[in-house]
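Enquirer: One predicted model, sequence on top.
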Amino acid sequence: MIARGHFIGEIVDALAGISERIEMRNRLGITDMSVFAEVFVAGLLNEVLGTDLKTLNDERPNEPGLDLGDSRGLYGIQVTASATSQKVRHTLGTLTAEQAKTFERIVVFCLGKKQGSYSVPGPFPHGVVFDEKADIWDFTDVARMALGLPLDRLQGVHGYVRQNTVRMLVELEVPDEKGVCPTNGYELWEVRPPLQVGEGTAYIAFYEKRHSKLDEAEQDELTEALLELSRKLRRLPRLTREFLATLIERREERDPRRDSRDFSIHLELNKVVREFHGDVKEELDLLVYEGLVDVDGDDPPELGAPEVFVDLTDCVALRECLVAFIEDRGLNVRQVIGATDLSAF
């Protein structure tokens, strides 16, 4: 009962918010609606009614009379910002004979608040049957329909509303006197971090102290690899960089029986899937695309579960001591990889 009340409460609040914003637009004389409004209503009613409504304007621009149609012919729906009696009569008057034959029921859906009563006398063209009390809907009617749904269906409605309400509210924003809306699409993009990368001298000195001298060509290769790593990290979304940093933090000891890759960082894939409460495949796909990880699921069963290999660079000299350098300098992986700050190198 708690879950049901929670779903219903959020659905009602979200739909009321949309209706109120449309009412404000109506009072300002802004009655034009974006195509997304029709798409939103189609998806909402599909969740509530189990229909397969699609926008008719996709197939035929400015479809007379109706905006949405059910593929099984159950409903033909006109979506309007304000449903006055005159608007309803006009909608019914523009129905074609084909529409009247195709759809069992014609509905006018009011995005704002519908009137308390209507005067829409028949008869209507092509023998259309229309009940002004039952066939004019608004979001309040949809909320009532949702009340009696089984819990799994109600959860589906809740998920759809929650996922699409913000976009709907943005579409309904009223522009200022310069025609600029409060929410700018450009501002929705994540800002990429600045390129922060050292010249490689500090890392080269650290490497040579531990291993052997690098000749000029090897130093140039390492410096270029460091720059390329920084570029790849900048191209990743922040959450993906943080996912990568955590893979490195949770790295496992190398198993010489199966890890033939020099200085690779690896983890068992199944552990990653269990421990990360997000879309592992999506994150790994982004990292594989940039050439920063590889997923190996083809090993023989006797060698254990599939693994994720983190290979940040093809430059062996950089890969060999990268994590050790970070730790030696008192840095941390989240700062270097997550925040793309390679300036200490």
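Expert: The structure has been received and is ready for your questions.
Enquirer: Could you use CA atoms for every contact and neighbour count after this?
Expert: Noted.
Enquirer: tell me which element L169 falls in.
Expert: Per DSSP states H and E: L169 is located in helix 151-171.
Enquirer: Would you mark the buried spots in that helix?
Expert: 153-155, 157-158, 160-161, 165, 168-169, 171 (16 or more other C-alpha atoms under 10 Å).
Enquirer: Same list, those residues, but as JSON lines with distance to E216 please.
Expert: Output for those, formatted as JSON lines (distance: C-alpha to C-alpha, whole Å):
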{"residue": "R153", "distance to E216": "66"}
{"residue": "L154", "distance to E216": "67"}
{"residue": "Q155", "distance to E216": "63"}
{"residue": "V157", "distance to E216": "63"}
{"residue": "H158", "distance to E216": "62"}
{"residue": "Y160", "distance to E216": "59"}
{"residue": "V161", "distance to E216": "60"}
{"residue": "T165", "distance to E216": "58"}
{"residue": "M168", "distance to E216": "58"}
{"residue": "L169", "distance to E216": "59"}
{"residue": "E171", "distance to E216": "57"}
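Enquirer: Can you verify L267 is assigned to a helix?
Expert: No - secondary structure of L267, determined by DSSP: H, G, I helix; E, B strand; the rest coil: strand, with no helix assignment.
Enquirer: name the helices or strands packed onto the helix holding L169?
Expert: If contacts are counted by 3 or more C-alpha pairs under 8 Å, 6 or more residues apart in numbering; DSSP states H and E, helix 151-171 sits against helix 2-27, helix 35-49, helix 139-147.
Enquirer: residues making contact with the shortest one?
Expert: By C-alpha atoms under 8 Å, 6 or more residues apart in numbering, the surrounding residues in contact with helix 139-147 are 8, 11-12, 15-16, 19, 45, 48, 110-113, 154, 157.
Enquirer: Any idea which of the helices and strands packed on helix 151-171 gets closest to E199?
Expert: Between E199 and the helices and strands packed on helix 151-171, the tightest spacing by C-alpha to C-alpha is seen for helix 35-49, at 49.5 Å.
Enquirer: next structured bit after the closest one?
Expert: According to DSSP H and E, the helix or strand after helix 35-49 is strand 53-55.
Enquirer: contacts for whichever helix or strand comes after that next one?
Expert: As assigned by DSSP H and E, the chain's next helix or strand after strand 53-55 is strand 68-70. If you take C-alpha under 8 Å, 6+ apart as the criterion, strand 68-70 is touched by 38, 42, 51-57, 75-79, 103.
Enquirer: Which residues in strand 68-70 does the neighbour count mark as buried?
Expert: 68-70.
Enquirer: Is it possible to get TSV of the helices and strands packed on helix 151-171 that adds mean neighbour count and distance to T340?
Expert: Below are the helices and strands packed on helix 151-171 laid out as TSV (neighbours: other C-alpha atoms under 10 Å; distance: least, C-alpha to C-alpha, whole Å):
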stretch	mean neighbour count	distance to T340
helix 2-27	16	38
helix 35-49	18	37
helix 139-147	17	47
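Enquirer: next, the one to line up against it:
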Amino acid sequence: MITRGYLIGEIVDNLTAVRADVEQRARLGLTDLNKFSEDFFKFILNKTYGYDLRSLNADRSNEPGLDLGDRKQRVAFQVTSRANKEKIETTYAKITDEQRQQYDDIRFFVVGWKQNSVSLDESLREAVGFDLKTTVVDLNDLLMAIVPLEIDQLREVYDYVSKETVRIRAELEVPDEDGRYKTTLADKLEKRQSPQISDCVRFQGPHSEVLGKTATEVRADIETMSRHLQRLPRLTREFLAYMVERAEENDGDEGWRINADKLQRLTAGHGGTDGDIRILREDGYIWLTDPEDETGAVYWRINLRSNIDYLDNILGSYVEQGHTTWQKIIVSIDFSDL
């Protein structure tokens, strides 16, 4: 089970890495933050503090003024890489009369460290109610507020940060002298697994009577199975292998089965398997049965999309005898042991 400590540790590590990227840009004189950065922290601020912040500058990037606002709670933020005297005074100077009427609490969220002191003009400080401790929120303040969140809120923040950190760090990258970026989309996309298939003689020989097929025909069927498996994301193949490994029986043409409620309990700590189930269901690997009796038990039926009767059963026996593993067959698409 994923613990609070694990979730918090991952959030801290990811957000600290984002801060390091922002600081690196600042050292190079690049202090702008784009709209994606604002949206990234908008979600986290909302989940952490219970705001309903909305973007105030959908058509603008890093101009002084307010970036995020919650009309109901009358709080607004400027999201920035720095909150020095110049930045704060410029921001206040650009706030419109309309915005002043809409928001009582105007803050700065710094993707970095707040300064120990900011020497604003005293009249401005009094006019806007500036208090360094509360008006400027830095990443440390945010992380300290994240730690005591309820577990459901904490998981939401963890899921979002885990999913979006790669993208925001890519957005913050600085190009080299030729205008090329270190991270490209191709680097992050999953590579297609190349199947490995034997001549299937060793596998087919002892089962030729049951299969009623030659080794060549068995190999051709496994090639087709491999092409289908290639289309699945790797994590979905891992989920399919898990379902087969935990299946309760294999009864011929119906394939394996696993109790749907039991599967849900077994995978509760996974962080979400609905997407894998949709993919496998759409691709014909699994289907849901009607309740079998008055107990209301519902089962997922599973097959590997073979066109040869009983091939799934015999593969199962082959695995049970220790000749290969489901991880190797389904996840690595490696049938070289057959």
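Expert: Cool, the structure landed. These numbers come from a predicted model, not from an experiment.
Enquirer: Put one on top of the other, what's the TM-score?
Expert: The TM-score (TM-score structural alignment, normalised by the length of structure 2) is 0.77; 326 aligned residues with a C-alpha RMSD of 3.9 Å.
Enquirer: follow-up on the earlier one: from the contacts of strand 68-70 of structure 1, which is closest to R27 of structure 1?
Expert: V79 (18.0 Å).
Enquirer: what's the distance between that closest one and K114 of structure 1?
Expert: 12 Å (C-alpha to C-alpha, to the nearest Å).
Enquirer: measure stretch 328-338 of structure 2 end to end?
Expert: By C-alpha to C-alpha, one end of stretch 328-338 of structure 2 lies 11 Å from the other end.
Enquirer: no wait, stretch 258-269 of structure 2
Expert: End to end - C-alpha to C-alpha - stretch 258-269 of structure 2 spans 18 Å.
Enquirer: which residues touch that stretch?
Expert: 1-2, 243, 246-249, 273, 297-301.
Enquirer: Mind picking the two most distant members of the residues you listed?
Expert: I2 and E249 (29.6 Å).
Enquirer: ok, the two, which is more surrounded?
Expert: E249 (14 against 11; other C-alpha atoms under 10 Å).
Enquirer: For the more buried one, give its distance to S123 of structure 2.
Expert: Taking C-alpha to C-alpha, one finds E249 of structure 2 at 78 Å from S123 of structure 2.
Enquirer: got it, and E156 of structure 2?
Expert: 42 Å.
Enquirer: Please identify the helix or strand for the residue positioned nearest the centre of structure 2.
Expert: Taking C-alpha atoms, centre = their mean, the centroid of structure 2 lies closest to K163, which sits 3.2 Å from it. Using DSSP H and E, the element containing K163 of structure 2 is helix 151-171.
Enquirer: And the helix or strand that that helix is followed by against structure 1, how far off on average?
Expert: Using DSSP H and E, the helix or strand that follows helix 151-171 of structure 2 in sequence is helix 185-188. Helix 185-188 of structure 2 differs from its equivalent in structure 1 by a mean of 2.4 Å after superposition (mean C-alpha distance after the TM-score superposition for structure 1).
Enquirer: What's the first helix or strand after helix 185-188 of structure 2?
Expert: strand 196-197.
Enquirer: Mean distance of that following strand to its aligned residues in structure 1, please.
Expert: Using mean C-alpha distance after the TM-score superposition for structure 1, the mean distance for strand 196-197 of structure 2 is 3.3 Å.
Enquirer: got the contacts of stretch 258-269 of structure 2 as a markdown table, with secondary structure and distance to G29 of structure 2 columns?
Expert: Shown next, in a markdown table, are the contacts of stretch 258-269 of structure 2 (DSSP: H, G, I helix; E, B strand; the rest coil; distance: C-alpha to C-alpha, whole Å):
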| residue | secondary structure | distance to G29 of structure 2 |
| --- | --- | --- |
| M1 | coil | 44 |
| I2 | coil | 40 |
| M243 | helix | 52 |
| R246 | coil | 56 |
| A247 | coil | 58 |
| E248 | coil | 61 |
| E249 | strand | 64 |
| T273 | coil | 43 |
| A297 | coil | 63 |
| V298 | coil | 61 |
| Y299 | strand | 59 |
| W300 | strand | 57 |
| R301 | strand | 59 |
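Enquirer: List only buried entries from these.
Expert: 243, 246-247, 298-301.
Enquirer: Count the neighbours of G330 of structure 1 for me.
Expert: Neighbour tally, G330 of structure 1, other C-alpha under 10 Å: 7.
Enquirer: Over to the one 3 residues further on?
Expert: In terms of burial, V333 of structure 1 registers 21 neighbours under the definition other C-alpha under 10 Å.
Enquirer: One more: R241 of structure 1?
Expert: 24.
Enquirer: how far away is it from R162 of structure 1?
Expert: On the measure of C-alpha to C-alpha, R241 of structure 1 and R162 of structure 1 end up 27 Å apart.
Enquirer: cool, Y75 of structure 1 as well?
Expert: Distance from Y75 of structure 1 to R162 of structure 1, by C-alpha to C-alpha: 25 Å.
Enquirer: all strands of the stretch 201-345 of structure 1, in order?
Expert: With DSSP state E, counting those that start in this stretch, the ranges of strands along the stretch 201-345 of structure 1 come out as 265-268, 293-296, 307-310, 341-342.
Enquirer: Could you export the ones you listed to a markdown table, including columns for distance to E218 of structure 1?
Expert: Below are those laid out as a markdown table (distance: least, C-alpha to C-alpha, whole Å):
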| stretch | distance to E218 of structure 1 |
| --- | --- |
| strand 265-268 | 22 |
| strand 293-296 | 23 |
| strand 307-310 | 22 |
| strand 341-342 | 19 |
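Enquirer: counterpart of M243 of structure 2 in structure 1?
Expert: Per TM-score structural alignment, the equivalent position to M243 of structure 2 in structure 1 is L247.
Enquirer: Can you tell me, leaving aside adjacent residues, what's nearest to its match?
Expert: Closest residue to L247 of structure 1 apart from its sequence neighbours, by C-alpha to C-alpha, 6 or more residues apart in numbering: L267 at 7.4 Å.
Enquirer: measure the counterpart of the one you found in structure 2 to W287 of structure 2 for me?
Expert: When structure 2 is aligned by TM-score structural alignment, L267 of structure 1 is paired with I258. Here the distance between I258 of structure 2 and W287 of structure 2 works out to 11 Å (C-alpha to C-alpha).
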